[in-house]
Structure formats: structure tokens, C-alpha cells
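1. take this sequence and fold it.
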Amino acid sequence: MSTAPALSQLEGELVRRRLPLIYDYLSPQPSHLLNLSLNSLLTQTQSSSPAFNEAQWRLPSITNPNFMPRCHHLIYFPPQVPSPELLPDGCDELHSPGQPFNRRMWAGGSVQFFGEGGPLLNGQRAVCVEGIREVNIKGKEGEEKIFVGIERRIATMDEHESDDGVRDRVWTQSEEDQGDSIVIERRNLVFMKDRTSDEIEASKATESSPRRIMKGDYGSTSIYYFQTANVWLVVSTNPELIQTIIPSKALLFRYSALTFNAHSIHLDRDYACNVEGYDDLLVHGPLTLTIMLTVFQSHAASLGQTVSSIEYRNLAPLLVEREMRVCAARKSNGSSGSWDIWVEGNDGGLAAKGTIRTTPVTPN
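-> The predicted structure follows:
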């Protein structure tokens, strides 16, 4: 396992790090399995169970393929790292600054989708070109946190295209340049030092304490103020869309399997509680994003719209088998195709917040 260079050298070392290309075949199977795991959960009510529909749950045809649903790119292009090279927490070290920054969290990011439908799930070969765009070190001496901004660019490709040809065609010096990408994703990870036993107990006490929530009325719109990490955030309490789900252990396991993610914080309760200091297993950051966009895209489709981009922040952990509510409301500034989206945790506090932009779907 590598040791982190001096903090003064760390930013340059990470940004210059050359990450391997990640290849995949866009088979319908992973997307189909994600739909099996999510759709019944998102439609099930407490009083009824969804009826099994054999035709609905049949694997889609590869000769008459569907487009990749929004955010399903997250279950393709997993890091292809041999098991012996994984870190003690089950993660890879591709983006890690090294010791002593052994803990990691998914802090947020953004995704841009190009085209109305996304790539076809017809078995074609595709590639993810990944690089570290930005590194920020925050916190006083001895309590530093390292924020790593990762960009992932997804494109289809010819079977025999060279690695250098792929990089030249897909990766661009400017983050604003699409190149040949069909999806551009920004992931913001934060790396932290291991917690002491006292810090773990303090974290558990904080987790169990209710967060402050205040209400106010502004014209015809009610507002909630959520205090998260000492920052007051505002969301409308009159959402156009509300969806409540309870993420199960089975869902966390299946999502870990689909994303080839062995991070113990999602799989090992003893690790999550006794090493990381949480009350239970954590819902994956990308799973939260997947749930948000799955819920919202269904609503957008009913309006003749499709998601073109999302920017979001994860503000508080979501725990397994606790209720979470996905809410969305049109932005109050009246801008067309712009929405606030947020996730409330079991205590009513804000766990994630973002902005979605949509574009009209062209009629067939």
C-alpha cells in the first residue's frame, strides 16, 4: 500500500496521475438487473405488493435494443482491480491520496447526458476515460480532508481502436468541451483520516441527535431551512413530486454487486459502526443519485421531458432500512426545464440536494 506524499506535493501528484481506461460492453443485462432491483421498490406501497409480470421482467432484446436509462451508466465501467490490490476497506486506490487518508465518502458531483436517449444497450463496446481534474486540501493542520474531483467521460468505440486514439478523441483539456462523449460525469470524493475511538463515539452521538429544522412562509411557498454541517440550506416544501422508499440490505448488496463495489461501509455493519462511527450500513452515494434520477425521469417522461443534467451534493448519510423521501419542485425563478430535487432522511433532515435540467423529447 502506498504512503501519501507530503501534502504540499499531493495536489500535483493526484492531478498528474494517469488512470487506466475502463472498457465495457453495453449489454442490457446489468441495466435489466438494476431495473429488477429498483422498479418494484419504487412502486410498492405498504398495503400492496407489485404483481409479477413475466413479460415486463424478461431480459430485453439485443437485436431490438433499448436506450440506456438515465444514470444506469453508474453500473457500467467498474474499476477493474484485482482483489489482492484492494485496500482494507474494500476500495481501490486509483483515486486515493494514500495513508493516513484511509476513509472516503462520496460528496456529490454532476452528470451531463447528451442526446435524448443515451447509448443503445446492444452489446457495443464502450469506454470510460477518467482523470482527476481538481484536488483541494481543507481543514486545519492535523485535521485535513482531501477533496478529489474526478471526471469520467463515456463514449462508444470501435473494437480495435487504440488506447491513445481513444484518449485523443474522448478526453479534452477543457471540461466544457464535449468531445465524443455521450455522458460526462463529475465525482467529488472526500478522503479523511481514520477516526479515533473518541471520535467514533462523538459521531454516533451526533448521528442520533435530531437536526434543527425551521419553517417560514414566503408568498404562496413554504420553505424549510435545514441545518447541515453548520450550513443553512433552503428547499421548497411544496414539491410537485414525492416518492418514499426504504432501501433494504438486499438492495445495497445488489447495487454493490452491480457496481463491483466492495466498500465495507455498505456491506459490513460492524465496520460501518465500529470503524466509521455510523449507526448502520450506509446507502451508496451513487445509489442515492440513481434513485433520485430514476424517480425524477419517470415524472419528466410524463411531461414529455428528459433529464439533460444534474448537479448535486450529498449532505448527510442515508442508512439502510430507514425511510428516505425523494422530492422535486420546479425552480421558483420560473426558468423552463429547471428543477430543485432533494432527499429527506428518516428524521426529516436534508440528506442530498441538487438541480436538474430537462429538455423536451422530440415526438416520433
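2. when you work out contacts or count neighbours from here on, use the C-alpha atoms and nothing else.
-> Will do.
3. longest strand in the chain, please.
-> Looking across the chain with DSSP state E, the single longest strand is strand 125-138.
4. buried ones in that one?
-> The neighbour-count check on strand 125-138 (16 or more other CA atoms under 10 Å) flags 125-133, 135, 137 as buried.
5. make a markdown table out of the residues you listed and add distance to Asp168.
-> Compiled in a markdown table, the buried residues of strand 125-138 are given as follows (distance: CA to CA, whole Å):
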| residue | distance to Asp168 |
| --- | --- |
| Arg125 | 17 |
| Ala126 | 15 |
| Val127 | 13 |
| Cys128 | 13 |
| Val129 | 10 |
| Glu130 | 13 |
| Gly131 | 13 |
| Ile132 | 16 |
| Arg133 | 17 |
| Val135 | 23 |
| Ile137 | 30 |
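6. which single one of those is nearest to Phe77?
-> Closest approach to Phe77 among the buried residues of strand 125-138 (CA to CA): Cys128, at 6.4 Å.
7. got a list of what the closest residue in space to the closest one that isn't next to it in sequence touches?
-> Nearest residue to Cys128 in three dimensions, chain neighbours excluded: Ile154, at 4.5 Å (CA to CA, 6 or more residues apart in numbering). By CA atoms under 8 Å, 6 or more residues apart in numbering, the contact set of Ile154 is 126-129, 170, 181-184.
8. which of the helices or strands spans Ile154?
-> strand 145-156 (DSSP states H and E).
9. then Asp198?
-> Assigned by DSSP H and E, Asp198 falls in helix 197-208.
10. where's that helix relative to the chain centroid, distance-wise?
-> 25 Å (CA atoms, centre = their mean, to the nearest Å).
11. buried sites along that helix?
-> In helix 197-208, counting by 16+ other CA under 10 Å, buried: 200-201, 203-204.
12. next one: stretch 320-328
-> Buried residues in stretch 320-328, counted by 16+ other CA under 10 Å: 320-321, 323-328.
13. same check on stretch 152-167?
-> Buried residues in stretch 152-167 (16+ other CA under 10 Å): 152-157, 166-167.
14. roughly how far apart are the closest residue to Asn261 other than its chain neighbours and His263?
-> Distances taken as CA to CA, 6+ apart place Cys91 nearest to Asn261, at 7.2 Å, with adjacent residues excluded. Cys91 is 5 Å from His263, where distance means CA to CA, to the nearest Å.
15. next: Val231.
-> Taking CA to CA, one finds Val231 at 28 Å from His263.
16. what's the answer for Val307, then?
-> 29 Å.
17. of those two, who's got more company?
-> Using other CA atoms under 10 Å as the criterion, Val307 and His263 rank with Val307 on top: 28 against 20.
18. what number of residues lie near Asn66?
-> The number of residues near Asn66, taken as other CA under 10 Å, comes to 16.
19. ok, now which ones touch it?
-> 28, 60, 120-122.
20. any idea which of these is the one closest to Ser332?
-> Nearest member of the contacts of Asn66 to Ser332, counting by CA to CA, is Leu120, at 35.3 Å.
21. run this one through as well so I can compare:
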Amino acid sequence: MIISDYKALRWLTKDLTSLYHVKNFQNLVSDQLLFLHNKPPIGHLNINEHFLFFNRTNKNLSKDGYFKDISPEQLMPKYKDQAFKRRMWAKGSIIQYEPLKFNHEYTCLEHVKNVKSYRGDTFVSINRDIVDINRQVKLLTEIRTLIYTNSIPRPNNIIKHVNNTEADTVIGQFTFNEMDIIRYSQLTLNPHRIHWDKIHAVQHELYDDIIVQGPFSTQILTLFAESYIGQPIHSLNYRNLNYIYPGTTVDICLRINDTDETYQFYMRDSQKPEKVYLFLQVGSP
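-> This is a model prediction of the structure:
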């Protein structure tokens, strides 16, 4: 069924925040993020840890295993005869107004913010508000944008977002292992087959292997950013620039913008520094 007005679509997901679920994620990565071992316990989620919660479980999925109801052909009549071959996370932004406390039930309210076409690709942006229903308070707002495309996967080595990388500081490294990628999909109830089904990823979407989830790489980069800054981050913007294969080791790089007092962090390939995977900008604490 094609929706005549996609902005009327609404999804509601309730979840109970759990310290143990966050620890399951930390156990997944703590062998590489040694600064997590000395991190003092807190009673709430840090920014981006909400990615581990509030994930929809509806069974109406496309052939690629992801949610059919946010595909362009479902949202707008002009796309009804067009089936896109691939979809990926393109970018997003998060503002945290209040921390989400552990062992509390919160509600995530989602709707399609907009659908835009650009150079043959289509971008679908989803607005997500996490609220405390009892207090009628909004705690966090997230905008996530997915790109739908028929292009063949190819690496992008021309990075306009990051220049003069030789002057930037490498603050750490991280390797994305195959089983960690698969286990992250399990932790986040992510059904998208490009993250766990190698046959589908290679034969149907023409990747060389499964690829890292956008939320996974963003969580890793944010953890490094918070560790460097030494204070919680309350707002951020990120942009995915390349897909990441299992076994890839990335450098975590820092650039401080003295003009507007923002921090800029990015992931680049440790073997091919011209290849940048993810760009993150956060405001000063």
C-alpha cells in the first residue's frame, strides 16, 4: 500500500533501559577500548547508547531484510514502480536534553520527516523523539537519514569534508571484526541482511563482504570523542562517507576548530589514510 501523505505515518516503540544491555555492548568492544575499564559507573545512558534500545520489531520487511514501510516506493506514489537495490545510513544528528536513566520505560515516537531525491538517489529522513510519557518530557531528538540507491558499491577516496589530514591528531585505533558486526545486529535487533548475511551482501548488493552498521561505527567514534573530551556529549552531527568491511582497522582522528569551538572527529583507514569512513562533529561541553 502506498501512503498518500507519508508525514501522517507514526511509529511508537516502548523500551526499558537496562544497564546490562549497555554492558553487553561494552563487553563487545572493551578489549579494544581500554578506557572503558576505568569508566566510573553512572545511572544513565550516554549519548548514542539509545541506539541499543527502541528498535522496531515489525515483520513487514523488504527483500534486504529492512523495514519496508520506510522505503520510497511505499512512501510516495512517484516511486511505486521503482525498487532500489541498496539502502544505507547516510547521516544523522542527535540532541540530548536529559539523560535516559536506567531501569526506566521510555517511548520513542517516530515519523518520516522528509523524502528527497538528489542525482538519482533518494534520501529518507526519520525524526525520532524519545519521551518520558509520565512527565510529558522530551529527553532526546534524533534525525537519521537513509540513502536509497541503484548505484554499484564503490569506495569514495575523494573527501571534501576532511582536508589537510596530516595536521590532525590520531587519538586511537579500532578494528571491526566480523563476529562483532554480527553480534551488534543481534544486540540492536537490526534485521538488515547486509550486516550478517554475506551471501546476500555479495550476490545481491555487490559488496565484497558484510558491512559495519552505521550506529555501530558512530557509537565507537563517539566513545573515543567522549573519552578525549573528558565530559559527556549532549549534541552531535555525523555523516557516513564509506562502508566498512570486517577486518578493517581505522584510525580515530581529531581536529579542533578554534573558530566555533567545536570538535571534529573522524575515522580513516589505517592503511589508506585518504579513505575516510565517518565524520563526527560535536559542540564544546
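22. give me the TM-score for this pair.
-> After superposition, the two chains reach a TM-score (TM-score structural alignment, normalised by the length of structure 2) of 0.86; 274 aligned residues with a CA RMSD of 2.6 Å.
23. so who does the aligned residue in structure 2 for the residue nearest to Asn261 of structure 1 touch?
-> Structural alignment (TM-score structural alignment) places Cys91 of structure 1 against Tyr66 in structure 2. Residues near Tyr66 of structure 2 by CA under 8 Å, 6+ apart: 190-193.
24. separation between Tyr66 of structure 2 and Arg87 of structure 2?
-> 9 Å.
25. same thing with Glu105 of structure 2?
-> Taking CA to CA, one finds Glu105 of structure 2 at 31 Å from Arg87 of structure 2.
26. centroid residue for structure 2?
-> With distances taken as CA atoms, centre = their mean, Pro215 lies nearest the centre of structure 2, 2.6 Å away.
27. contacting residues for that residue?
-> Pro215 of structure 2 neighbours (CA under 8 Å, 6+ apart): Phe51.
28. check the secondary structure at it for me.
-> helix (DSSP: H, G, I helix; E, B strand; the rest coil).
29. ranges for the strands of structure 1?
-> 22-25, 103-113, 125-138, 145-156, 183-192, 213-218, 221-228, 231-236, 241-245, 305-314, 324-330, 338-344, 350-360.
30. residue range for the longest one in structure 2?
-> Residues 105-118 of structure 2 are where strand 125-138 of structure 1 aligns, with TM-score structural alignment as the criterion.
31. now the matching stretch on structure 1. Mean distance?
-> Compared with structure 1 after the fit, stretch 105-118 of structure 2 shows a mean deviation of 1.0 Å (mean CA distance after the TM-score superposition for structure 1).
32. circling back: and the residue nearest to the centre of structure 2? What does it align with in structure 1?
-> Match for Pro215 of structure 2 (TM-score structural alignment): Pro286.
33. also Leu140 of structure 2?
-> Per TM-score structural alignment, Leu140 of structure 2 is aligned with Val183.
34. how far away is its match from Leu19 of structure 1?
-> For Val183 of structure 1 relative to Leu19 of structure 1 (CA to CA), the value is 18 Å.
35. which one of these two has more residues nearby?
-> Neighbours per residue (other CA under 10 Å) separate Val183 of structure 1 from Leu19, with Val183 holding more: 23 against 12.
36. ok, the more buried one - contacts?
-> 111-114, 118, 153-155.
37. between those, which sits nearest Phe67 of structure 1?
-> Gly118 (5.7 Å).
38. so that closest one is in contact with Ile182, correct?
-> Yes. Counting by CA atoms under 8 Å, Gly118 of structure 1 does reach Ile182; the two are 6.8 Å apart.
39. give the residues shared as contacts by those two.
-> Contacts common to Gly118 of structure 1 and Ile182, judged by CA under 8 Å, 6+ apart, are absent.
40. so where in structure 1 does stretch 235-245 of structure 2 end up aligned?
-> Stretch 235-245 of structure 2 maps onto residues 309-319 of structure 1, going by TM-score structural alignment.
41. that stretch: end-to-end distance?
-> 26 Å.
42. what's the answer for stretch 272-281 of structure 1, then?
-> 6 Å.
43. can you list contacts of that stretch?
-> 103, 194-195, 199-201, 203-204, 207, 264-269, 282, 319-320.
44. try it again with 6 Å
-> 200, 203-204, 265-266, 269, 319-320 (CA atoms under 6 Å, 6 or more residues apart in numbering).
45. would JSON lines of those residues with distance to Thr221 of structure 1 be doable?
-> Formatted as JSON lines, these follow (distance: CA to CA, whole Å):
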{"residue": "Ile200", "distance to Thr221 of structure 1": "40"}
{"residue": "Ser203", "distance to Thr221 of structure 1": "35"}
{"residue": "Lys204", "distance to Thr221 of structure 1": "35"}
{"residue": "Ile265", "distance to Thr221 of structure 1": "38"}
{"residue": "His266", "distance to Thr221 of structure 1": "37"}
{"residue": "Arg269", "distance to Thr221 of structure 1": "41"}
{"residue": "Leu319", "distance to Thr221 of structure 1": "30"}
{"residue": "Val320", "distance to Thr221 of structure 1": "32"}
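46. hmm, Asn127 of structure 2 is touching His111, no?
-> Yes. Applying CA atoms under 6 Å, one finds Asn127 of structure 2 in contact with His111, separated by 5.4 Å.
47. please name the nearest non-neighbouring residue to Ser203 of structure 1.
-> Ser203 of structure 1's closest residue in space is Gly277 (CA to CA, 6+ apart), at 5.7 Å.
48. aligned to the one you found, what sits in structure 2?
-> Using TM-score structural alignment, Gly277 of structure 1 pairs with Leu206 in structure 2.
49. measure that match to Ala83 of structure 2 for me?
-> Where Ala83 of structure 2 is concerned, Leu206 of structure 2 sits at a distance of 16 Å (CA to CA).
50. could you do Tyr228 of structure 2 as well?
-> 43 Å.
51. check His200 of structure 2 too.
-> 16 Å.
52. adding distance to Arg70 of structure 1, write the contacts of Asn66 of structure 1 out as CSV.
-> Formatted as CSV, the contacts of Asn66 of structure 1 follow (distance: CA to CA, whole Å):
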residue, distance to Arg70 of structure 1
Pro28, 14
Pro60, 17
Leu120, 12
Leu121, 12
Asn122, 16
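53. compare those and tell me which is most surrounded.
-> Neighbour-wise, the contacts of Asn66 of structure 1 (other CA under 10 Å) top out at Leu121, 24 neighbours.
54. wait, isn't that residue in contact with Leu26?
-> Yes. Counting by CA under 6 Å, Leu121 of structure 1 does reach Leu26; the two are 5.1 Å apart.
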